[in-house]
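A.B. asks: sequence and predicted structure below; questions after.
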Amino acid sequence: MRRNWGAIKACALRHRKQLKQTFHCYFNSQYTVKSAAETLGRHANALRQRLETLRKIAGGWDGLVKSPGFHVALWINAILT
């Protein structure tokens, strides 16, 4: 998990903020692309592309075992930063 989260932290600031915002909306919309895309004001395909970018950067965060850990990590990061 640390290695995956570290890959996101290594992104440029603007890109990192977008990726975190995408994670938050996707998780908070109960893993529904359509709902998350509406919240972000993006097309569903654009959100799918961001999620694919996150999969490449963070390496498999979207499994049933890892995704709750990433969700908690996002909340902790939001509190600490």
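C.D. replies: That came through, no problem.
A.B. asks: only C-alpha atoms for contact and neighbour calcs from this point on.
C.D. replies: Will do.
A.B. asks: burial count for Ile57?
C.D. replies: Neighbour count for Ile57, taken as other CA atoms under 10 Å: 17.
A.B. asks: I figured it hits Lys9, correct?
C.D. replies: No. Counting by CA atoms under 8 Å, Ile57 does not reach Lys9; the two are 10.1 Å apart.
A.B. asks: neighbours of Thr22, how many?
C.D. replies: Counted with other CA under 10 Å, residues neighbouring Thr22 total 21.
A.B. asks: what about versus this one:
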Amino acid sequence: MGLALDEPKENDKVYNQSDLTFLVEESLLETCGSINVEYVEAGPRSGFGISSANPVGGGGCSSGSCGSGSCG
């Protein structure tokens, strides 16, 4: 699971929170369940953290955290 800039696709669910719009692939929601995205203040390691009801591993965010705001 990770964060990326993207355009909406027909299989995305769209969520708006404050001034942000989140796109989540429907298949990811089925796998992960509810998803929480929060900004974590940690000095030079500040960034977005992602957690879900059913954590998934792999990729650059297997820990559930994207310190740079971008995941590989």
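C.D. replies: Cool, got the structure. What you see is a predicted model; the values in this text were computed from it and never measured.
A.B. asks: quick check: TM-score for this pair?
C.D. replies: The TM-score (TM-score structural alignment, normalised by the length of the second structure) is 0.26; 38 aligned residues with a CA RMSD of 4.0 Å.
A.B. asks: follow-up on the earlier one: what do Ile57 and Lys9 of the first structure both touch?
C.D. replies: Common contacts of Ile57 of the first structure and Lys9 (CA atoms under 8 Å, 6 or more residues apart in numbering): none found.
A.B. asks: can you tell me the element Phe22 of the second structure falls in?
C.D. replies: strand 20-25 (DSSP states H and E).
A.B. asks: list the buried ones in the helix or strand harbouring His24 of the first structure?
C.D. replies: When elements are assigned from DSSP H and E, His24 of the first structure belongs to helix 13-28. Of the residues in helix 13-28 of the first structure, Leu19, Lys20, Thr22, Phe23, His24, Cys25, Tyr26, Phe27 count as buried by neighbour count, 16 or more other CA atoms under 10 Å.
A.B. asks: tally up the residues packed near Ile50 of the second structure, please.
C.D. replies: 19.
A.B. asks: repeat that for Ser27 of the second structure.
C.D. replies: Ser27 of the second structure has 12 neighbours, counted by other CA under 10 Å.
A.B. asks: distance of it relative to Val40 of the second structure?
C.D. replies: 26 Å (CA to CA, to the nearest Å).
A.B. asks: need the residues that contact stretch 74-81 of the first structure.
C.D. replies: By CA under 8 Å, 6+ apart, stretch 74-81 of the first structure touches Lys20, Phe23, His24.
A.B. asks: sweet, I'm off.
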